[in-house]
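Q: need a structure here:
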Amino acid sequence: MAVLGILISAALLLGSASAASLGVVYTEGGMVEGKNIWLGLFRSMDVFKGIPFAAPPGRFEKPKPHPGWDGVLKATEFRKRCLQPNLLQTDTRGSEDCLYLNIWVPQGSKVSTGLPVMVWIYGGAFLVGGSQGANFLDNYLYSGEEIADRGNVIVVTLNYRVSTLGFLSSGDSDAPGNYGLWDQHAAIAWVHRNIAAFGGDPNNITIFGESAGGASVNFQILSPMNKGLIKRAISQSGVALCPWAVNRNPRAFAEEVARKVGCPTDKGMVPCLKITDPVALTLAGHLELTGSPSNPVVNNLVIAPVIDGEFLPEDPSRLFHNAADIDYMAGINDMDAHIFTGFDIPSINQPFQDTPVEDVKTLLTALTKPKGEPAALAAIQEYTLGWGADPPQSEVKKTIVAIETDYIFLVPTQTALYLHTNNANTGRTYSYVFSEPSRLPLYPSWMGADHADDLQYVFGKPFTTPLGYWPRHRDVSGYMIAYWTNFAKTGDPNNGDSKVPVTWPAFTSAGHQFLEINSKMNQDYVKQKLRTRFVYYWTSTFMSFPTVLDSK
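A: This next block holds a predicted model:
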């Protein structure tokens, strides 16, 4: 036994000694040094936290290049988030000096070179979020370690400005908006220029993100600003066509913020806002997150990108030609809007409280308001078809979640997939639905995957914290990391270094194929025509009604 112990110790020492490390890396701003984490025999991870990709930003200005630094920058700690409200919107956290990124580089016995690069853009309604994600006992949600190690790719996570400082727009050249999108672009461009020094392939960059981050990914591939920088993209639960993704009347929000902080709403508004306390500005961008059937929360998400004539030259639906050579994967969670419907109609989560059928009609009337009563009646008929005279409560509640999931996520995502495949040259298109049931307790028995439920699996949390998960959760996490990293390598989620459970066919405008992802996957989970009837209602029937009310 003693000899065995000595041999094991020797092997471990040999492994840690033999796993390569980058050491000090030369970047355009200066030298950086991260930490090397030993993972196993001939396996380690170089981790760099808090590398500046731009200078501290000016108020309502595009990011500028970082002036650089002397000596070696110790890149070992996450930097602060960009200034934002706390979750209750009663105080703020973060800093205006926030344009930093983090890099995870997997190493074997030799220093890695030419690795595919995956750049993560976080969600948070363009209001909150940070490059490291939520933290529990130093276990950060957006740690790239599991993806990088299991998929043999470099993972980058970045900060971008959110809330008022990231997205307020005066609707003119004084403060055109989209500062958060410009920050993302600056980080992607920095990665393109510098990632070779970390062992990455600058010509194989995949951007991926969720919710507002998924919409941001879509904006980045549609913008002419990123030409030649991005090879592939993955949008999880969010695209540029979502009803919350573009603010079409930004001036109203800017004037509301100005009034709250005591600034004028005329020509002097932007100069005044630029010298106003940033904490006051951030708190003035308060979003109303209590909804009702007649005023759903989605209609109140006014902090968002704008069509500024530069980053977004025109409506996103007309910019898909810019992504013609970019491989694109997009999908949703099967009950993505459950979190929203819980605010709008709380009774859906109360097992002993009925949800009135009238709430379904009120909600659809609110969502179809721009087209008036005929559109509402058509929608009500569409969603209650097959109910019968006395539908069970579970059916009523599930229908409400389906209505908002269709409107907020599913239909816009399907539309983006159609536009991508119809405009594609070399770019391939893939569609998915994630349906692993939510792990949160107290949820209804009929519950599927809620908004953001996919994140823990993509980032490998069932492996990082195995005691918190069942084996099936490790299965689905392994599947997602395999599909995502194969796609980043080859543009085909089936082909790469990682084995996948089911062959995922490309989405085409003729076949409409998609993959349903969960722990029970087999060939039966390759499907076609995702909720076609409802996609047709929102994209064709609804649009055919004359507009009676400007929605924003």
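Q: all contacts plus neighbour counts: C-alpha atoms, from now on.
A: OK.
Q: I'd guess residue 60 is in a strand, am I close?
A: No: Residue 60: not assigned to a strand; according to DSSP: H, G, I helix; E, B strand; the rest coil it is coil.
Q: List the residues that contact residue 391.
A: Neighbour list for residue 391: empty [criterion: Cα atoms under 8 Å, 6 or more residues apart in numbering].
Q: any idea how far residue 115 is from residue 343?
A: Shown here: residue 343 relative to residue 115, a distance of 43 Å by Cα to Cα, to the nearest Å.
Q: Among those two, which residue is more densely surrounded?
A: In terms of neighbours (other Cα atoms under 10 Å), residue 115 is the more surrounded of residue 343 and residue 115; the figures are 25 against 17.
Q: Check whether the more buried one really touches residue 154, as I assumed.
A: Yes: Residue 115 is within contact range of residue 154, at 6.4 Å (criterion: Cα atoms under 8 Å).
Q: who touches both of those two?
A: Joint contacts of residue 115 and residue 154 (Cα under 8 Å, 6+ apart) are residue 200.
Q: now for the strand or helix carrying residue 420, which elements pack on it?
A: Residue 420 is located in helix 411-423, with elements delineated by DSSP states H and E. With contacts taken as 3 or more Cα pairs under 8 Å, 6 or more residues apart in numbering; DSSP states H and E, helix 411-423 sits against strand 327-333, strand 429-434, helix 532-536.
Q: Please generate a structure for the following sequence too, so the two can be compared:
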Amino acid sequence: MPAALPASALLPAHAAFGTPAYGTAVLPVDPVVAQRTGRMHHVPTLVGSTHDEATLFAALIFPQPIPTQAYRQTLQGLYEPQDVDAVLARYPADGNGDVRDELARIMTDQSWACTVHDTRRELGRHQRVSGYEFADATVPVLFPDLPPFPGGYKAYHASELLMLFDFPGVTLTPAQRKVSDYMVAAWGRFARTGDPGWRADVQSLAPDAIGPTDFARDHQCGFWATV
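A: The predicted structure is shown next:
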């Protein structure tokens, strides 16, 4: 089948991260436009993420330690010159000699948490939206061959699935089992009624710490809206 577009036209889109294809019968409208304008099915929606989404990706992108003295140079390769000092001020090196954990926090906040926050805000203009954040820093790591990571992987990408499904070889602590039971009940209630059972804009889900969280403040979304 001949290509409808030349490769040169596709290359700019190839580098885009997580961008869905739209303009089809399945997804006729750009999801960003749909969220802003309400051109979608108006149904209750559960939108969430994990507290440390990007630790997994930071470890894969930067498999070797990055010393503190290389922190600024690394950020200079990621941001415009006028933004580097502001990012450094918000995310200073913690002194452990490896800044990959800082880079993971930056990636989590800018690329995951604050986009999730924006999604909830836009959808919430048209329909009921319930938010969650899985925040168990001690959740088992499902991938045994990952390299060591400063501070550990914490609540890494997709780790909330370990609370919702039984995975072979994964054993939860009693405190984690309570979180699991809570989440399974909440997800089931949401599927039945459209209401997971909490009133908070964002419910934090962690052992002995289930409750509201100031998500936008924790992830510095006000700052990232200016970068």
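Q: which residues of the stretch 201-350 of the first structure fall in helices?
A: 212-222, 250-261, 269-274, 278-284, 338-344 (DSSP state H, counting those that start in this stretch).
Q: so which of those helices comes closest to residue 39 of the first structure?
A: helix 212-222 (29.6 Å; Cα to Cα).
Q: what stretch of the second structure does the closest one fall on?
A: Following TM-score structural alignment, helix 212-222 of the first structure has no partner segment in the second structure.
Q: helices or strands next to that helix in the packing?
A: Judged by 3+ Cα pairs under 8 Å, 6+ apart, helix 212-222 of the first structure is in contact with strand 115-121, helix 179-194, strand 200-210, strand 232-236.
Q: Stretch 478-492 of the first structure: which residues count as buried?
A: Across stretch 478-492 of the first structure, burial judged by 16 or more other Cα atoms under 10 Å covers 478-492.
Q: okay, stretch 172-192 of the second structure sits on what stretch of the first structure?
A: Counting by TM-score structural alignment, stretch 172-192 of the second structure corresponds to 469-489 in the first structure.
Q: Can you tell me the centre-most residue of the second structure?
A: For the second structure, the residue nearest the mean C-alpha position is residue 112 (3.6 Å; Cα atoms, centre = their mean).
Q: Looking at the alignment, what corresponds to it in the first structure?
A: Per TM-score structural alignment, residue 112 of the second structure is aligned with residue 409.
Q: Which residue in the second structure aligns with residue 428 of the first structure?
A: Per TM-score structural alignment, residue 428 of the first structure is aligned with residue 128.
Q: contacting residues for its match?
A: 43, 44, 45.
Q: now, which of those residues sits nearest residue 222 of the second structure?
A: Residue 222 of the second structure lies nearest to residue 45 out of the contacts of residue 128 of the second structure, by Cα to Cα, at 23.6 Å.
Q: and the closest one, how many neighbours?
A: Each residue near residue 45 of the second structure was counted by other Cα under 10 Å, and the total is 19.
Q: How about the contacts made by it?
A: 127, 128, 129, 130, 194.
Q: Show me which helix runs longest in the second structure.
A: helix 174-193 (DSSP state H).
Q: and that one, what other elements does it pack with?
A: Under the contact definition 3+ Cα pairs under 8 Å, 6+ apart, helix 174-193 of the second structure sits against helix 161-164.
Q: Now the helix it packs on on the first structure. Mean distance?
A: In the superposition with the first structure, the average deviation recorded for helix 161-164 of the second structure is 1.5 Å (mean Cα distance after the TM-score superposition for the first structure).
Q: Tell me which helix or strand residue 13 of the first structure sits in.
A: helix 2-18.
Q: got the buried residues for that helix?
A: Buried positions in helix 2-18 of the first structure, judged by neighbour count with 16+ other Cα under 10 Å: 12, 15, 16, 17, 18.
Q: Then stretch 122-136 of the second structure?
A: When burial is assessed from 16+ other Cα under 10 Å, stretch 122-136 of the second structure yields the following buried residues: 122, 123, 124, 126, 129, 130, 131, 132, 133, 134, 135, 136.
Q: Pick out the most distant pair among those.
A: Every pair of those checked by Cα to Cα; the farthest is 126 and 136, at 31.0 Å.
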